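1. here you go, sequence then predicted model.
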Amino acid sequence: MLMASTTQRRIYALVGVAALALTAAACKGGDGTTNDNLSKPECAAFKDYSGIAGKKVTIYASIRDTEEDLLKQSWKDFENCTGVKIDYEGSGEFETQVKVRVDGGRAPDIAFVPQPGVVEYFAKGGKLKPLGDKAKTTATQNYSADWLKYATVDGKVYGAPLGSNVKSFVWYSPKMFKDNNWKIPTSWDELITLSNTIAAGGKLKPWCAGIESGVATGWPATDWTEDILLRDQGPQVYDQWVAHTVPFNDPKIISAVDRAGSILKNPAYVNAGIGDVKSIATTAFQEGGLPILAGKCALHRQASFYANQFPKGTKVAEDGDVFAFYFPAIDAAKGKPVLGGGEFVVGFADRPEVQAVQAYLASAHHANTRAKLGNWVSANKGVDLANVANPIDKKSVQILQDSSSVFRFDGSDLMPAAVGSGTFWKEMTAWITGKDTKAALDAIEASWPK
């Protein structure tokens, strides 16, 4: 599944040698004022972040609106206790504007980057600073190697994860399942048997979907491909495909796309409550699963964040209006494949206050503080499930913390932009509307940068 921001630094004006300034920084803020807050009991959790009072750190990201407000709340105590000021800007044009700003010499101190390919682009271009020692130690302690590798370039770790999402979910109506005595499928075969049972009943088609998303139309279909490829061929082939050592039109990839098509392009299965197979391409992804609430659809594959697309007042819970189950594995003996995504906290500067903010955002303390505010999923191993109130968020965290889970990042976000957010989206849309699998994959393969 990128107004200008100006980085400002307050000058620490002291008459004397640099050594004196360094000594004073341990007990005074960056503007020469004493920071007494760290001695307060309520600030005990931040005692290791001294010497940054009076400093400012700018952050640029795509997180906006309510999510932005919650994010700012999550680090408010850190700001109050350490005296550092975090100047955050969320933008709907982050993906394009972050490159414009960096190339124009106006880089933020920190960015939350959701595409590992962009992290690599900036790192190889010499724009990013590797994580400082404290941030790297904290990140290594709290995140698995599977996660950290996505922000590691040429052996150097440039970022730690922040928020995460789990894409391997199927949404459903608990009441509909109860009324029809349907059981939650725990294997691929059971999922297909359930789909056939619903289709044979004649009351509704089992699946509903939508892949329209403006200039990003097609991305939900790429998520289907990635999720099923993990199940159909396993993580090794998935990694080879992302790295392009297995081409897009390889028989293994064709097999996975055809398996996705056995649902998405099956007229007996889709598009419940909306139209025919082709209607998937013109149905907004936000609306793709809404027929579940109207009793016109039974199943909708979409990420954990889809909970936010249901109307206000919808109860998302195992006994609620809607809930989601894990998208079953094809061969459970090979582990629990999980497709997901998230943001990485990377730095374009490495001043002490920037490193301190990166270290804090990688900590279990921040992850739990943000979790308590709701609507949050994190792969941080230090997250206490008791702090995750939302049922689907809790289920997501449990999956991410499950040692049997085989996690892989969204493949299109790892590929060159011309493919991942270009021909892959475009050709999967054409595939939905009737293009042959091999022809679509041939076109994507031909577009891979030479």
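-> Okay, I see it.

2. from here on, just use CA atoms for contacts and neighbour counts.
-> OK.

3. V388 contacts Q398, correct?
-> No. Under the criterion of CA atoms under 8 Å, V388 makes no contact with Q398, lying 10.2 Å away.

4. could you point out the longest strand in this protein?
-> strand 336-347 (DSSP state E).

5. which residue, other than its chain neighbours, is closest to the residue nearest to the spatial centre of the chain?
-> Closest to where the C-alpha atoms of the chain average out (CA atoms, centre = their mean) is G342, at 2.4 Å. Of all residues not flanking G342 in the chain, S164 sits nearest, at 4.0 Å (CA to CA, 6 or more residues apart in numbering).

6. element containing that neighbour?
-> strand 159-166 (DSSP states H and E).

7. and what of Q355?
-> Counting by DSSP H and E, Q355 is part of helix 352-361.

8. quick check: what element follows that helix along the chain?
-> helix 364-372.

9. chain center to the helix or strand just after that next one, what's the gap?
-> Note on helix 364-372: by DSSP H and E, the next helix or strand toward the C-terminus is helix 391-401. Relative to the chain's own centre, helix 391-401 is displaced by 13 Å; criterion: CA atoms, centre = their mean, to the nearest Å.

10. also this one, for the comparison:
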Amino acid sequence: MRFNATVAVVAVACALSACGTGTSTGGDGPLAGQAAEVVGTWSGEEQARFEKVLAAFGEKTGAKITYTPAGDELPTVVQTRVSGGTPPSVALVAQPGFAAQLAKSGAIKPVASEVEQAVSEHYAPIWKTLGSVDGELYGVYFKAANKSTVWYSPKAFEDAAVPAAVPGTWDEFLAAGRALADAGKPAVSIAGADGWTLTDWFENVYLRTAGAENYDRLAKHEIPWTDPSVRVALEELAKLFGNQQLIEGGSSGALQTEFPKSVTNVFGDPGKAAMVFEGDFVSGVISSSTDAVVGEDAAFFPFPSVKGSEPGVVVGGDMAVQFKDDEVTKQLMAFLASPESGSVWAAEGGYLSANKSITSDTYPDDVTRELAGQIVDAGDNVRFDLSDLAPAAFGGTKGAGMWKDLQDFLADPTKLDETVQRLEADAAKAYAP
């Protein structure tokens, strides 16, 4: 999930009124004269690349497909559209918890049998499970993200004479950060203005300190956020958040830094920090916003082990769900489940898929191939972004719930008791039947 402040007002107003900003013109084909609208979070370069996917569908079928960007406000936009009786044909939803709410309310439709068959053929079983509600498949994961990567500037490490450029443990990561700070370079640029990045920090630490079983239980709110396992993860995270020398601009500066800026803080000229934690989509910002070359000036390593934990991968993804049951919508969903659709964006860069039928040589570089391979090779041994599994009111709403509580924790990591109490209060309210 990413948020582009420059288009926020236009995107939200447009989505609420059901107008589109990008259109595949359609043409001859079996669906000529038919139309559908897709709502998603993407804007800018991501929107342009997704529109190429929709254009490929339009050229194949003759259908006219309109794309409307909604940014981080997508849950609000979709709910408003549904309530107003003007739902889109398809939405790309980043929160399975929100998709489950839509399914249980009857707002979205189960996928057609041919779509389910495509998912079974091209995806590991975990992705079918994640797209299902009460055993029925409602969604197709079109785009995936590897959210367990730390991106760094090799030059910054060399200039600081840091001996290990690839920290394997959390203690080594913090030690490298202190060495970088001592050499005059803040270790990490944190995008604290975008609360979703802080949930990713927490989830990676929690998976490694609490284990997969507790991760699953917390995601379902089967254990409270006041559980000792949550405190342990926050205590580890406070070792970073509480050291102002390790953070570019300190906590106050981080809380004013949006995600794209956190990346250019590391890979722009001059670089202001040595590392930035986030998903594979960091590479797209590097390529589009800096002169750094991914694989040369920019590299990544897996999120480090904490307290001797086994390797783990936190993933995210954008799931296509359908609000309409007409032929053009069904065929569009089947297309999005196919390797053909994902290959269009994969060739452009800035994209990963859990679709195992997309060949590795489709991706444009070795770094992206490695990132995509980690997701596919992990099979069912992945854990989905916990905040996206939660109800949107807790895990996916700007300025509220988990996003806001972790922003407050970044501002003052000493307030651990207050943080877990607020997290539990917000979660209990959001998970209440």
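-> That came in fine, so what should we check first? Values in this document were obtained by computation on a predicted structure and should not be read as measured data.

11. any idea what the TM-score comes out to?
-> Once superposed, chain against chain, the TM-score is 0.84 (TM-score structural alignment, normalised by the length of the second structure); 400 aligned residues with a CA RMSD of 2.6 Å.

12. so how far is K296 of the first structure from the residue nearest to the centre of the first structure?
-> 32 Å (CA to CA, to the nearest Å).

13. before we move on, the earlier item: in the helix holding Q355 of the first structure, what counts as buried?
-> Judged by neighbour count using 16 or more other CA atoms under 10 Å, the buried positions of helix 352-361 of the first structure are 353-361.

14. go on, stretch 22-32 of the second structure?
-> So for stretch 22-32 of the second structure, counting by 16+ other CA under 10 Å, buried means 22-24, 26-27, 31-32.

15. strands - which of the residues you listed land there?
-> 22-24.

16. looking at those, which is nearest R217 of the second structure?
-> Nearest to R217 of the second structure among those, counting by CA to CA, is G22 at 40.4 Å.

17. once you drop chain neighbours, what's closest to the closest one?
-> Closest residue in space to G22 of the second structure, ignoring its immediate chain neighbours: Y67 at 5.0 Å, by CA to CA, 6+ apart.

18. which residues does the equivalent of that neighbour over in the first structure contact?
-> In the first structure, the residue matched to Y67 of the second structure (TM-score structural alignment) is Y88. Contact partners of Y88 of the first structure, counting by CA atoms under 8 Å, 6 or more residues apart in numbering, are 58-60, 72.

19. now the angle from the host helix or strand of Y88 of the first structure to helix 352-361?
-> Assigned by DSSP H and E, Y88 of the first structure belongs to strand 85-90. Angle, strand 85-90 of the first structure to helix 352-361, by axes from the mean of the first three to the mean of the last three CA atoms, to 10 degrees: 70 degrees.

20. how many neighbours does K129 of the first structure have?
-> For K129 of the first structure, the count of nearby residues is 21 (other CA atoms under 10 Å).

21. ok now stretch 418-433 of the second structure, how far from the chain's centre?
-> On CA atoms, centre = their mean, the centre of stretch 418-433 of the second structure falls 22 Å from that of its chain.

22. again with stretch 363-376 of the second structure
-> 16 Å.

23. same question for stretch 29-44 of the second structure.
-> Its chain's average C-alpha position is 22 Å from that of stretch 29-44 of the second structure, according to CA atoms, centre = their mean.

24. what does it contact?
-> Residues outside stretch 29-44 of the second structure that contact it (CA under 8 Å, 6+ apart) are 1-4, 7, 15, 20, 26-27, 59-74, 88-93, 328-329.
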